[in-house]
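> this one's sequence-less:
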């Protein structure tokens, strides 16, 4: 798929917790913005839960998997190339960054993460947007925390990397 010549400038994610507005980086990440806006137009993300919240060292909310397992991706997609990778290894994913989650080079799909506090990661994740509204919402989710289910006793425990305690559901996405 080639990058579209006419891409929207903004994406508004409407959630059950409030809106998150994103300024899209069309010039820096045209292929990624094209793919993500195509999924948004197809309502791929509608009524899906953001499935992962990290709260220690890495500060992100991960969304984009309609199964909410971390394993989902659009049927038939084999991934696509990385673009707009950060050059600075120390300050590479500042608060407000929107980037693709992946499992290695060229494996971008539908999952993305929203950075709510400055985070240092390997420079392997395509940056395709900047949060303009809603960072305060993400901070509130961080303050509530995350949980994991213990496999030995089936109970939920606080975790620094797990499901958000406060469910956050993407209800719809609008593009402008």
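Yep, it's here. All figures in this text were calculated on a predicted structure; none of them were measured in a lab. Numbers count the residues shown, from 1 in each chain.
> CA only for contacts and neighbour counts going forward, please
OK.
> buried set for the biggest helix by length in the chain?
Here the longest helix in the chain is taken by residue count, with DSSP state H as the criterion, and it is helix 30-41. Taking 16 or more other Cα atoms under 10 Å as the basis for neighbour counts, the residues of helix 30-41 that come out buried are 30, 31, 32, 33, 34, 35, 36, 37, 39, 40.
> what about versus this one:
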């Protein structure tokens, strides 16, 4: 048997060592590729998550909230075309009270203040307009210029002409429904007046296209009609006697041949509107039955 030479053995050992080194390098390369693939996958997943959160606004310093819808709309009026109009801007259109009531106080030169409860729930834009104009001092030191044929005191026009107001108008709210006609030839039964005395309502201004503005009526008599047009905005809760007294004095010529001017000047010294009051929800509490109390037994007197 031929024994391999020492050189042959050395070559085999060197070859085996080389093969082991190559195997280790291949294994190391596979581990590196697996590590790189794992890191790449993790980075890709992280980028997807980051992108999703970013698109949804998760990193915004000031998260966007849905914008409130307009509750009221104000139609601009041209003050240059009608110099009787007074420009004080326009009220806000969003985030306005639309429930409950608001107190309004009208102080005149005719006696005690007239207190009104504005019906915010039924006429939110009218209430918002009055609160805005009152905050601007719009009504202060203005005259109530007319006693109407319907039995109301007309106020709210700084020009005192019936053609003035603010430089915006707005739509009707809370106009009462017309009474139903009687189905037979017999007279219809008596109905409650559509505008009972103490009612506060708006009156449209023809100079502003017939829209509602700053002018209003305080009824000192009951009034009803088959074609109601005045939007009701509130009710007098105190001081109605002051308005009744003004109405009882009658009207005089306003200088144009019409007897509509109050016999005595009625000057609104100030008009203020308070904060809205939301009624608390009424919780019906069941009555708790109480046990009947025993009547005390009569005592017998001793002789």
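In hand now; what should we look at? Since this is a predicted model, take the numbers as computed values, not measurements.
> which other helices and strands contact the longest helix of structure 1?
Identification of packing neighbours for helix 30-41 of structure 1 by 3 or more Cα pairs under 8 Å, 6 or more residues apart in numbering; DSSP states H and E yields strand 169-175.
> what's the strand it packs on aligned against in structure 2?
Counting by TM-score structural alignment, strand 169-175 of structure 1 lines up with residues 267-273 of structure 2.
> mean deviation, the matching stretch versus structure 1?
In this overlay with structure 1, the average offset of stretch 267-273 of structure 2 from its partner residues is 1.2 Å by mean Cα distance after the TM-score superposition for structure 1.
> on that earlier part again, between the longest helix of structure 1 and strand 169-175, how big is the angle?
Helix 30-41 of structure 1 and strand 169-175 meet at an angle of 120 degrees, taking axes from the mean of the first three to the mean of the last three Cα atoms, to 10 degrees as the criterion.
> where in structure 2 does helix 30-41 of structure 1 fall?
Counting by TM-score structural alignment, helix 30-41 of structure 1 pairs with residues 124-135 of structure 2.
> quick check: the gap between the aligned residue in structure 2 for residue 53 of structure 1 and residue 161 of structure 2.
In structure 2, residue 53 of structure 1 lines up with residue 147, judged by TM-score structural alignment. Applying Cα to Cα, to the nearest Å, one obtains 13 Å for the distance of residue 147 of structure 2 from residue 161 of structure 2.
> who has more neighbours, the two?
When residue 147 of structure 2 and residue 161 are compared on other Cα atoms under 10 Å, the one with more neighbours turns out to be residue 147, at 25 against 14.
> let me see the contact set for the nearest residue to the more buried one once chain neighbours are set aside.
Spatial nearest neighbour of residue 147 of structure 2, chain neighbours left out: residue 153 (4.8 Å); criterion: Cα to Cα, 6 or more residues apart in numbering. Taking Cα atoms under 8 Å, 6 or more residues apart in numbering as the contact definition, residue 153 of structure 2 lies against 144, 145, 146, 147, 217, 218, 219, 220, 243, 247.
> mind listing what residue 111 of structure 1 touches?
Residues counted as contacts of residue 111 of structure 1 (Cα under 8 Å, 6+ apart) are 62, 63, 64, 65, 70, 73, 100, 101, 102.
> so what corresponds to the third one in structure 2?
So the one you mean is residue 64 of structure 1. Under the alignment by TM-score structural alignment, residue 64 of structure 1 pairs with residue 156 in structure 2.
> how many neighbours does that match have?
By the other Cα under 10 Å criterion, the neighbourhood of residue 156 of structure 2 contains 27 residues.
> quick check, it in contact with residue 144.
Yes: with contact defined as Cα atoms under 8 Å, residue 156 of structure 2 counts as touching residue 144 (6.8 Å).
> where do the helices sit along the stretch 151-300 of structure 2?
Listed in chain order, the helices found in the stretch 151-300 of structure 2 under DSSP state H, counting those that start in this stretch are 240-248.
> what about the counterpart of residue 147 of structure 1 in structure 2, distance to residue 237 of structure 2?
Residue pairing (TM-score structural alignment): residue 147 of structure 1 is matched to residue 252 of structure 2. Note on residue 252 of structure 2: its distance to residue 237 of structure 2, by Cα to Cα, is 28 Å.
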